[in-house]
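Student: Can you look at this prediction? I've put the sequence above it.
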Amino acid sequence: MSIGRMDLNLLKVFDAVYEERNLVLAGKRLNLTQSAVSHALGRLRELVGDELFMRTGKGMVPTGRAAAMAPALRDALRRIETTLGVEPFAPAESTRRFVIAANDHLTSVIIAPLSRELQHVAPGVELVIRPSTRLDLAEQIDLGRIDLAIGIFAQVPDRLNSRTLMSQGEAILMRRGHPASRRKLTLRDMAKYPLVTVSVGGQEEGAVGGFILERGLARQSEMFDRQALEEALQAEQEAPHARVTVPHSLAIPELLRDTDMLSIVPASLAVALVKDRDLLRRQPPYQSGTSTIRAVWHRRDEHDAAHVWLLDMVAKTAHAAEESLG
């Protein structure tokens, strides 16, 4: 196929359909009718000699050829836009759509205040939050379907960039009126009272040592320092009693209500959950580790002005959350 026959606008259609998996949504993104998108896709299919997308009950599913083409084509589009300045980024005027991967804890602590700030500085910018717990997170970043992933990563491959956002320790949550609420928590309390813990992936998802490794990206699966707790209790010849393990941290308040359970959570989550709730926050009675939250993105976006702006906004919001920990 000769590049001379190629209308580069067809690549923008491919990009939109690949991202949205829906012709109507792709058309809205490009300000085109569904008919125009279908026509453009037909021209591209003829040039490439492949169906590219198959219509199914779940939307437009890319063929193997489309999946193989997508990373390089989408990377090329971003580079062309950056080089030519086709889409100069002005936050106040932009209608850019950013896809961020984050768990419910970080959505509450970082994304929510970020969204409120964007109402003032970039009212047209759209945020789409995907779960960072999905097993194909690294693949989604590679394919360009996720612009930024926020979380705790033990290992980041060379093809990805990362930036430290904030550091935090752990806290213990309990209901008001809990038997241990009027005194300092002890290790005996941690063994006596059942625990609510958060785990977004176990051994069945490939988690080892509290982290899931996929395509060179190792991300946290357990939201507490299990080793520190177990070692501290072992020294006292005690053992923790984990009664409930949940994948969603925002379920913790309901689980603690009317029970004597304790919950070990990241410090920033504890600060968020005790606001306007019937919960108390306490320091762990043992030395737990400090976790570092980072943003991770693909190197192809490092010169994208819009992406750089988003990263700076996320970092600013995370810094404010870290300062609130006191």
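Tutor: That came in fine, so what should we check first?

Student: make it CA atoms for all contacts and neighbour counts henceforth
Tutor: Will do.

Student: any idea how far Val208 is from Arg182?
Tutor: Per Cα to Cα, to the nearest Å, Arg182 is found 38 Å from Val208.

Student: Kindly report the same for Gln140.
Tutor: For Gln140 relative to Val208 (Cα to Cα), the value is 21 Å.

Student: Ala154 too?
Tutor: From Ala154 over to Val208 (counting by Cα to Cα), the distance is 11 Å.

Student: Assess the claim that Gly169 and Ser288 are in contact.
Tutor: Yes. Counting by Cα atoms under 8 Å, Gly169 touches Ser288, with 7.0 Å between them.

Student: Any buried residues in the helix or strand harbouring Ala36, and which?
Tutor: Take DSSP states H and E as the rule and Ala36 turns out to sit in helix 34-48. By neighbour count on 16 or more other Cα atoms under 10 Å, the buried set for helix 34-48 is 34, 37-38, 40-42, 44-45.

Student: Show me how far it is from its chain's centre.
Tutor: 33 Å (Cα atoms, centre = their mean, to the nearest Å).

Student: now for it, which elements pack on it?
Tutor: In this structure, helix 34-48 packs against helix 9-20, helix 23-30, with contacts taken as 3 or more Cα pairs under 8 Å, 6 or more residues apart in numbering; DSSP states H and E.

Student: again, 6 Å this time
Tutor: Packing partners of helix 34-48 (3 or more Cα pairs under 6 Å, 6 or more residues apart in numbering; DSSP states H and E): helix 23-30.

Student: Pick out whichever of Arg182 and Val208 has more residues nearby.
Tutor: For Arg182 versus Val208, the count of surrounding residues by other Cα atoms under 10 Å is larger for Val208: 15 against 9.

Student: end-to-end on stretch 168-186?
Tutor: For stretch 168-186, the end-to-end distance is 21 Å (Cα to Cα).

Student: hold the first one in mind and look at this next one:
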Amino acid sequence: MNIDELDLDYRLLRLFLTIYDEGSVTAAANRLGVGQPTVSHGLDRLRQIVGDPLFVRSGRGITPTAHADEMAGRVRILLQDLRNLKRVDAFDPNDPAQSARFVIGTNDYEVAVIMPELFRIIRGYAADIRLRVLPIHGDTNVIDRLRSGQLDLAIGLHMTENVGDIAQQTLFREHMACFYDADCHDVPPDTLDQYCAVPHARVIIGNNEHSAVDEMLDAIGRKRRTVLQASTFASIASLIRGTDVIASLPSRLERDVMTGFAKCTFPLDFPEYSFAQSWHVRNAASAPHKWLRGEIFKVTRKLV
């Protein structure tokens, strides 16, 4: 008889493997919690499908045929693959048998302010958890990469566009501050005149030349002289140290990237801005993803 794969369901294959492991129809029935006639009926059906007796009498017990021995390994793998299709409803980071891989899109501000504490916490768990951190540039870039699956999660400025298939969670708010080398300035550049009189460095991420600070100055008829532009905050710190150049940067960078620099109030009424984590809705119910988002949220609660 030809095998019809549609007749080989999970329960029938599980029954076969239980008989194979127990070496007894009665023991298999007890293990499965069903009556012996049920197991015998299922075995008869399986024999008809595969065209082999599978188990034959040997003394007072049964023994698998050569075909049953060949089937057992493949059925064991197949059953595990079928179990893996079920959505995981829990992720236990303390279980060394569990694993997770995440690709996070972010930039060096978030790498400096959030990621060290997050990574330290992750390394304290027993599960095999691995991160890949990639740079992101602009809302459209982030949305496309979340949709395509190139990114599992993005951490950055709160996206202004409301996109139905992208979820966001606000993490914390930030404000601007002026950083400078105190050895090169007699007075802090905390007034608008002093601010505009000194040379500036700025960070522009990506290919755009947009600067909200310069737009605010233009709106009130003032200018600043930018002598240095870089794509990362870390490079700004190393380049302006020991010079009279100042940088207008997010205030929390004083804890790491801008350690050793003096800080003063930003002399413009620059509004606070929010950082958020974003993900595609297909990952909303994933247990490992929910766990990671929860860990990130807990880390950022310390920044509020």
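Tutor: All right, it came through fine. These numbers come from a predicted model, not from an experiment.

Student: equivalent range in the second structure for the helix holding Ala36 of the first structure?
Tutor: Mapping helix 34-48 of the first structure onto the second structure (TM-score structural alignment) gives no aligned residues.

Student: after that helix, next one along is what?
Tutor: Next element after helix 34-48 of the first structure (DSSP H and E): strand 53-56.

Student: which residues in the second structure form helices?
Tutor: Using DSSP state H, the helices of the second structure run over 10-22, 25-32, 36-50, 66-84, 108-113, 115-123, 139-148, 192-197, 212-219, 233-240, 287-301.

Student: Please convert the ones you listed to TSV, extending it with distance to Gly164 of the second structure.
Tutor: TSV is the format used below for the helices of the second structure (distance: least, Cα to Cα, whole Å):
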stretch	distance to Gly164 of the second structure
helix 10-22	37
helix 25-32	46
helix 36-50	48
helix 66-84	29
helix 108-113	25
helix 115-123	27
helix 139-148	11
helix 192-197	42
helix 212-219	27
helix 233-240	32
helix 287-301	19
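
Student: Any chance of CSV for the ones you listed, columns distance to Ala90 of the second structure and mean neighbour count?
Tutor: Compiled in CSV, the helices of the second structure are given as follows (distance: least, Cα to Cα, whole Å; neighbours: other Cα atoms under 10 Å):
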stretch, distance to Ala90 of the second structure, mean neighbour count
helix 10-22, 23, 18
helix 25-32, 25, 18
helix 36-50, 32, 16
helix 66-84, 13, 13
helix 108-113, 28, 18
helix 115-123, 17, 14
helix 139-148, 23, 17
helix 192-197, 53, 15
helix 212-219, 43, 13
helix 233-240, 38, 17
helix 287-301, 5, 16
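
Student: Apart from its chain neighbours, what residue comes closest to the residue positioned nearest the centre of the second structure?
Tutor: By Cα atoms, centre = their mean, the second structure has its centre lying nearest to Phe102, at 4.0 Å. Among residues not flanking Phe102 of the second structure along the chain, Leu131 sits closest, at 5.0 Å (Cα to Cα, 6 or more residues apart in numbering).

Student: do Arg219 of the first structure as well
Tutor: Phe153 (4.3 Å).

Student: that older thread, tell me which residue of the first structure lines up with the residue nearest to the centre of the second structure.
Tutor: Phe102 of the second structure maps onto Phe98 in the first structure, by TM-score structural alignment.

Student: which residues does Gln140 of the first structure contact?
Tutor: Ile146 (Cα atoms under 6 Å, 6 or more residues apart in numbering).

Student: Oh, that last question was meant for Phe275 of the second structure, not what I typed.
Tutor: Neighbour list for Phe275 of the second structure: 156-158, 170-172 [criterion: Cα under 6 Å, 6+ apart].

Student: 7 Å - rerun?
Tutor: By Cα atoms under 7 Å, 6 or more residues apart in numbering, Phe275 of the second structure lies in contact with 156-158, 170-173.

Student: Tell me which of the helices of the second structure sits nearest to Asp183 of the second structure.
Tutor: helix 233-240 (11.8 Å; Cα to Cα).

Student: Contacts for that closest one, please.
Tutor: 108-109, 203, 230, 257-258.

Student: measure Asp301 of the first structure to Glu254 of the first structure for me?
Tutor: In terms of Cα to Cα, Asp301 of the first structure sits 40 Å off from Glu254 of the first structure.

Student: Now which residue in the second structure aligns to Glu214 of the first structure?
Tutor: Checking with TM-score structural alignment, Glu214 of the first structure has no match.

Student: Could you verify my assumption that Glu214 of the first structure touches Ile141?
Tutor: No. Counting by Cα atoms under 7 Å, Glu214 of the first structure does not reach Ile141; the two are 11.5 Å apart.

Student: joint contacts of these two?
Tutor: In contact with both Glu214 of the first structure and Ile141: no residue, using Cα under 7 Å, 6+ apart.

Student: Straight-line length of stretch 296-315 of the first structure, end to end?
Tutor: 12 Å.

Student: matching residues in the second structure for that stretch?
Tutor: Using TM-score structural alignment, stretch 296-315 of the first structure pairs with 278-297 in the second structure.

Student: Then stretch 245-261 of the first structure?
Tutor: Stretch 245-261 of the first structure maps onto residues 229-245 of the second structure, going by TM-score structural alignment.

Student: How far does the matching stretch sit from its chain's centre?
Tutor: 30 Å.

Student: same thing with stretch 265-285 of the second structure?
Tutor: Distance, centroid of stretch 265-285 of the second structure to centroid of chain: 17 Å (Cα atoms, centre = their mean).

Student: same thing with stretch 170-182 of the second structure?
Tutor: Put simply, stretch 170-182 of the second structure sits 26 Å off its chain's centre (Cα atoms, centre = their mean).

Student: what's that stretch aligned against in the first structure?
Tutor: Taking TM-score structural alignment, stretch 170-182 of the second structure hits residues 164-176 over in the first structure.

Student: Counterpart of Arg65 of the first structure over in the second structure?
Tutor: Match for Arg65 of the first structure (TM-score structural alignment): no aligned residue.

Student: burial count for Arg65 of the first structure?
Tutor: What Arg65 of the first structure shows, counting by other Cα under 10 Å, is a neighbour count of 14.

Student: Of the contacts of Phe275 of the second structure, which ones are shared with the first structure?
Tutor: Retained contacts for the contacts of Phe275 of the second structure in the first structure, judged by both residues aligned by TM-score structural alignment, their matches' Cα atoms under 7 Å, are 156-157, 170-173.

Student: Not counting sequence-adjacent ones, nearest residue to Leu17 of the second structure?
Tutor: Looking at Leu17 of the second structure with Cα to Cα, 6+ apart, the closest residue is Ala72, at 6.5 Å.

Student: What is the equivalent residue in the first structure for the one you found?
Tutor: Counting by TM-score structural alignment, Ala72 of the second structure has no partner.
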